[in-house]
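Engineer: Got a predicted structure here, sequence first:
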Amino acid sequence: MKQFIFLLIVTCLLCSCSSDDSDTGLVGRWQLTEVLVDPGDGSGTFNPVNSNKTVTFNSNGTWSSNGTMCFISTESSNGTVGTYSETGLYLQSDSCSNPDWQIPFEQNGSTLIVSYFCIEGCQEKFIKR
């Protein structure tokens, strides 16, 4: 009887797990789609942009971008590279004027929001491609 109950519990647990085929991990290529620049009163909102800027996260803990990640910019020239943790980008020493900065980001599914050091709020929103 105990084995039957154990088997029933295990079966229920396995059946309750959902399978999500979409890749929501950080590794992969992300496309810039929106930027937020707050005017100083907290009323800033994300606005769509037409940009070729991407950032790519590799499984070995490195990242690269075809645009600058030193400051907010929609340009896709002057690429930057570095390493990353679960919460931030670390810039390679020759990428920006202050390579010790950690640029914070937050990932939620297929959306990545990168926050820059601005007096007023400024962020870039990327979508996983």
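Structural biologist: Sure, I can see it. Numbers count the residues shown, from 1 in each chain.

Engineer: going forward, measure contacts between C-alpha atoms and count neighbours the same way
Structural biologist: OK.

Engineer: Geometric centre of the protein: which residue is closest?
Structural biologist: Residue closest to the average C-alpha location in the chain (Cα atoms, centre = their mean): residue 112, at 3.3 Å.

Engineer: any idea which helix or strand carries it?
Structural biologist: According to DSSP states H and E, residue 112 maps onto strand 111-115.

Engineer: Packing partners of the lengthiest strand in the chain?
Structural biologist: Looking across the chain with DSSP state E, the single longest strand is strand 28-37. Using 3 or more Cα pairs under 8 Å, 6 or more residues apart in numbering; DSSP states H and E, the elements in contact with strand 28-37 are strand 47-48, strand 54-57, strand 122-128.

Engineer: is it possible to export these to a markdown table including mean neighbour count?
Structural biologist: Output for the helices and strands packed on strand 28-37, formatted as a markdown table (neighbours: other Cα atoms under 10 Å):
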| stretch | mean neighbour count |
| --- | --- |
| strand 47-48 | 12 |
| strand 54-57 | 21 |
| strand 122-128 | 21 |
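
Engineer: a markdown table for the ones you listed, including distance to residue 73?
Structural biologist: Rendered in a markdown table, the data for the helices and strands packed on strand 28-37 read as follows (distance: least, Cα to Cα, whole Å):
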| stretch | distance to residue 73 |
| --- | --- |
| strand 47-48 | 13 |
| strand 54-57 | 11 |
| strand 122-128 | 8 |
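
Engineer: here's the one I want to compare it with:
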Amino acid sequence: MKKLLFLFSLTLIVISCNTDDDSSNTNLGIEGNWQLVAILADPGDGSGTYQPATGKTLQFLSTGVVNCNVSFCFGSLTQATTTGTYDTANTTIDVDNCTGTYVLNGNMLEVNHFCIEPCGERYVRVN
């Protein structure tokens, strides 16, 4: 009887343990809303670091459309909403003839624009 109770208890423990208990949105892909938290400030010599930033949001729709609340390109923060496309196969974003690449790491999105010196932005998921 003790062996049966032990096996039953062990079975319950194994079943209740789940290695995927992380309730974060790490498997949602790029779709959703993202808020800017940092930009790469580089003087042109590669010594740049990410500095805190705010004010820019990206919205990735399931249809391959991306909306930005300001100009998507670095250095032109107009208040006009811009719309473009993104490609998950190539990890690229193209808005108003400004192309960038992205890396998605869980709830962190890093966007790199094509610039003379390193240009980058980091976003966190907000939905």
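Structural biologist: Here it is on my side, so go on. Remember, it's a predicted structure, so these values are computed and weren't measured experimentally.

Engineer: on that earlier part again, unless I'm mixing things up, the residue nearest to the centre of the first structure is touching residue 104, no?
Structural biologist: No: at 10.6 Å, residue 112 of the first structure does not count as touching residue 104 under the criterion of Cα atoms under 8 Å.

Engineer: mind checking the SS state of residue 3 of the first structure?
Structural biologist: helix (DSSP: H, G, I helix; E, B strand; the rest coil).

Engineer: sorry, back to before: looking for the alignment partner of the residue nearest to the centre of the first structure in the second structure.
Structural biologist: Matched to the second structure by TM-score structural alignment, residue 112 of the first structure sits across from residue 109.

Engineer: just the helices in the second structure please.
Structural biologist: 2-16 (DSSP state H).

Engineer: closest to residue 12 of the first structure out of the helices and strands packed on strand 28-37 of the first structure?
Structural biologist: Closest to residue 12 of the first structure of these is strand 122-128 (Cα to Cα; 33.3 Å).

Engineer: Give me the mean deviation of the closest one from the second structure.
Structural biologist: Per the superposition on the second structure, strand 122-128 of the first structure and its aligned residues are separated by 0.8 Å on average (mean Cα distance after the TM-score superposition for the first structure).

Engineer: Just tell me the aligned range of that strand in the second structure.
Structural biologist: Taking TM-score structural alignment, strand 122-128 of the first structure hits residues 119-125 over in the second structure.

Engineer: got the contact list for the matching stretch?
Structural biologist: Identification of contacts with stretch 119-125 of the second structure by Cα atoms under 8 Å, 6 or more residues apart in numbering yields 32-42, 74, 107-113.

Engineer: do stretch 53-64 of the second structure as well
Structural biologist: Applying Cα under 8 Å, 6+ apart, the set of residues contacting stretch 53-64 of the second structure is 30-39, 66-70, 85-87.

Engineer: what's the first-to-last distance across that stretch?
Structural biologist: 26 Å (Cα to Cα, to the nearest Å).

Engineer: how close does residue 105 of the first structure sit to residue 111 of the first structure?
Structural biologist: For residue 105 of the first structure relative to residue 111 of the first structure (Cα to Cα), the value is 10 Å.

Engineer: And residue 52 of the first structure, by the same measure?
Structural biologist: From residue 52 of the first structure to residue 111 of the first structure the distance is 16 Å (Cα to Cα).

Engineer: more neighbours, the two?
Structural biologist: Counted by other Cα atoms under 10 Å, residue 52 of the first structure and residue 111 do not tie: residue 111 has more neighbours, with 17 against 14.

Engineer: give the contact list for that one.
Structural biologist: With Cα under 8 Å, 6+ apart, residue 111 of the first structure has these contacts: 125, 126, 127, 128.
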